[in-house]
Every structure is written in structure tokens, then in C-alpha cells.
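Engineer: have a look; sequence and predicted model below, questions after that.
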Amino acid sequence: MSDQPGAGGPAPFDCGVRGLCPRCAAPTLFRSPVAFADRCRTCGLDFGAFNVGDGPAAFLTLGIGTIITILAIWLELAVSPPWWLHVLLWVPLTIVGVVGSLRIAKGMLIALEYKRGAHEGRIDPRP
């Protein structure tokens, strides 16, 4: 793998799903289910230099919340189970869905930032 962004490396989807470093493909991207490691233990790539932000969290929470709500309403109208069954079913599914998809989305975004060489914009000091 090359040191330069955009030169090979693992696919962004693999970075998200398997937690691979976008430079060396070592599984060192995450230190917890959704928190990035400070840097790659294998090649030293500084993950803190990338800015993924909180956009994926809001988007995924709304999307998954919509799907879970539709399924819960459908189940209620079709079977009318007790309220505690809804709690036992939908709360864990929501948590797993959001955390799992957030990990994939954040991993893909950091890989795409690395691959494209994205960085914060700078104001040109020239007049």
C-alpha cells in the first residue's frame, strides 16, 4: 500500500465493516464499537486528523427510527402483542441498528476522506 491518499488501499466499505485502516488495511480503525482509535498501531496513520462529524448519527437515527416505528405499528395492528414485547423487541433492535450502521458509515467516511485527500479548506492569503 502507498503512503499517498488515493493510491490503492482497502475499499471504503471494508474499512467500515471490518474496521480496516485506509492506508495499510490493518484492523485498527476502531478502539470501541463506534469510537475511532487515535492512530493506526501498524502504520501510524493519525485518525484524529480526519473530520467525520456527527452527520451520520442524526441521519441514521432518523432512518432506522422510521423503519422501527413502521415495523412496530405493523406488529401492533397485525398481532396486538403486550407492551413489554414491544420493549423487548424494538429497543435492542434500534440500538443494534444505529450502532452497527453508525460504525459502517463512520468507517466509510474516514476511508473516503483518506482516499480523496480531503481536508479542511484554507483561505488563500494572496490578495
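Structural biologist: Right, received. Where do you want to start?
Engineer: alpha carbons only for contacts and neighbour counts from here, please
Structural biologist: Will do.
Engineer: so where do the helices sit in this structure?
Structural biologist: For the chain, the helices defined by DSSP state H cover 12-18, 55-78, 83-116.
Engineer: and of the ones you listed, who's closest to Val34?
Structural biologist: helix 83-116 (5.1 Å; C-alpha to C-alpha).
Engineer: just how off-centre is that closest one within its chain?
Structural biologist: Centre-to-centre, helix 83-116 and its host chain are 7 Å apart (C-alpha atoms, centre = their mean, to the nearest Å).
Engineer: stretch 90-107: which residues count as buried?
Structural biologist: Neighbour-count burial for stretch 90-107, counted by 16 or more other C-alpha atoms under 10 Å, picks out 90, 94, 97-99, 101-107.
Engineer: let's bring in a second model and compare:
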Amino acid sequence: MPQPDDAQFTDASGHRWPSLPPISTGLRGRCPRCGRGHIFNGFLTIRDHCEVCGLDYAFADPADGPAVFVQLFACVPGVIFILILAIAWDPPLWVYLVIGLPVVILSTVGPLRPIKGWLIASQFYFKAEEGRLAPPR
């Protein structure tokens, strides 16, 4: 856990921000340092910096993490729903398009932004950075 004297929680003006849990800030798309500014500039585009505390979001690199979580936790239940629909009732094709397609789209697109925000806030909170190889001893 971050220590109270961590420099990452102090902005350029010297204001000390409280350490906020990444789950509460990230899921709402809020700045991981101040909790007031926004992380996103659109649906999934990350801003350059926070408009409130000035935190530079250059550290933020969730890569494919949000897509992997969505595939594991949203796509699989969506596909299972469609398979159960096919096995139990064997409906015509239009039923899949009217019911199954919206279920899969909503269950995959909906969680992308909160999950991406949570991963960015977690990167900040836990000071995650690219791994480096240790020199040989």
C-alpha cells in the first residue's frame, strides 16, 4: 500500500492529495490522485493530464487488459446465454439477432470503460511500471 509520504500524491503546487482506492476512482473514470478530474477524453481515449490536479497520465498503459477481462467475464456468459437459447428453444435466426446480439454487445462494450479506468487507477496507486532485468551478479 502507498505510504503517506509518497510523492505521487503531491501535485506541482505542493498540495497533498489523500490516497484513494483505485476501485472507487477507476470504475467512475476519475483521476486516481484527486478523484475529481477525469481520466477519459471520450469513450476510451485517455486524457493527457487531469484537469483538476494536473496529474500526467503518461504512466497509463492498460494495453489489452480491459479487453481480456471483458472476454473472460462478459463474452463467455454471453455466449453461454446464446448456446442455452439455441439448445432449449432452437429459435429462428432473427431471434438470435434481436436477443443474442444485443446481449453480447452490451455485455462487452459496457464494461470496457470502467475496467480500463480501474486498471489505470491501479497502475498509479501501486506504482506499476515496466519490468527491468536485473544485471547479472
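Structural biologist: All right, it came through fine. Here the structure is a predicted model, which is why all the values come from computation and not from measurement.
Engineer: circling back to that earlier point, and Thr28 of the first structure, which of the helices of the first structure is closest to it?
Structural biologist: Closest to Thr28 of the first structure of these is helix 12-18 (C-alpha to C-alpha; 9.3 Å).
Engineer: what's the offset of that closest one from the middle of its chain?
Structural biologist: 9 Å.
Engineer: pull the residues that contact it.
Structural biologist: For helix 12-18 of the first structure, contacts defined as C-alpha atoms under 8 Å, 6 or more residues apart in numbering pick out 20-22, 25, 27, 29, 103-109, 111-112.
Engineer: superposed on the second structure, where does that helix end up, distance-wise?
Structural biologist: With mean C-alpha distance after the TM-score superposition for the first structure, helix 12-18 of the first structure departs from the second structure by a mean of 2.0 Å once superposed.
Engineer: from Pro62 of the second structure, how far out is the residue nearest in space to the middle of the second structure?
Structural biologist: In the second structure, the residue lying closest to the centroid (C-alpha atoms, centre = their mean) is Lys116, at 1.7 Å. In this view, Lys116 of the second structure and Pro62 of the second structure are 7 Å apart by C-alpha to C-alpha, to the nearest Å.
Engineer: could you do Trp118 of the second structure as well?
Structural biologist: 9 Å.
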